[in-house]
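>>> coords below, sequence missing:
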């Protein structure tokens, strides 16, 4: 999937942030940190991943419709809806 450069930069930044936060969650669990701290950090990871997914969908929806691949037909409205709702 090719996403425009600005969107790709934003998505990659969010994913890198989520990656760092997830590493933090793992370390917190391994060290026996307080549940509240772990859940707060886990929520931040989830939000970063959601935002990255929504950015990809928002910027790449047209590509998904028109450029499904050489051997595939363009996606139907139903398939697009399922793809979008997979992030919900």
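Arrived safely. Model, not experiment: these values are computed from the prediction.
>>> for the rest of this, base every contact and every neighbour count on C-alpha atoms.
Will do.
>>> how many residues are close by residue 14?
Neighbours of residue 14 under the rule other CA atoms under 10 Å: 21.
>>> buried sites along the helix or strand containing it?
Using DSSP states H and E, the element containing residue 14 is helix 5-30. Within helix 5-30, the residues that count as buried by 16 or more other CA atoms under 10 Å are 7, 8, 11, 14, 15, 17, 18, 21, 22, 24, 25, 28.
>>> adding another structure so you can compare the two:
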């Protein structure tokens, strides 16, 4: 279970190594995809192949964002229940979701 607390009106997560592992693994795969895209561009590959690689990278990043949001929402709900105070947790969750929606709309 991810440890968390509210600091300065924000939910702060402290992930264990096991909780970080799937995020870091996904990011490593994305890093490989980006290197692959760099090679494709350097080799003057067909534009459609490059664009498809960009779409794959974008989708993978969205999945990482969803995992992070899921962890944040879970921690926020647990904190709100434990502290019997929902206002700060809900405000922070809304702030994170707004930022995620801005990112999704620009992607």
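Ah, there it is. Computed from a predicted structure; not experimentally measured.
>>> thinking again about what came up before, the helix holding residue 14 of structure 1 vs structure 2, average offset?
With mean CA distance after the TM-score superposition for structure 1, helix 5-30 of structure 1 departs from structure 2 by a mean of 1.4 Å once superposed.
>>> then stretch 49-59 of structure 1?
Counting by mean CA distance after the TM-score superposition for structure 1, stretch 49-59 of structure 1 comes out at 0.9 Å.
>>> hmm, who's touching that stretch?
With contact meaning CA atoms under 8 Å, 6 or more residues apart in numbering, stretch 49-59 of structure 1 is reached by 3, 4, 7, 8, 10, 11, 12, 14, 15, 18, 84, 87.
>>> what sits against the second one?
Think residue 4 of structure 1. So residue 4 of structure 1 contacts residue 59 (CA under 8 Å, 6+ apart).
>>> one more: the fifth one?
Applying CA under 8 Å, 6+ apart, we find residue 10 of structure 1 in contact with 52, 55.
>>> distance of it relative to residue 17 of structure 1?
Distance, residue 10 of structure 1 to residue 17 of structure 1, using CA to CA, to the nearest Å: 11 Å.
>>> one more: the last one?
From residue 87 of structure 1 over to residue 17 of structure 1 the distance is 18 Å, taken as CA to CA.
>>> the fourth one too?
Note on residue 8 of structure 1: its distance to residue 17 of structure 1, by CA to CA, is 14 Å.
>>> and residue 85 of structure 1? What does it align with in structure 2?
Matched to structure 2 by TM-score structural alignment, residue 85 of structure 1 sits across from residue 98.
>>> neighbours of its match, how many?
Residue 98 of structure 2, neighbours per other CA under 10 Å, totals 12.
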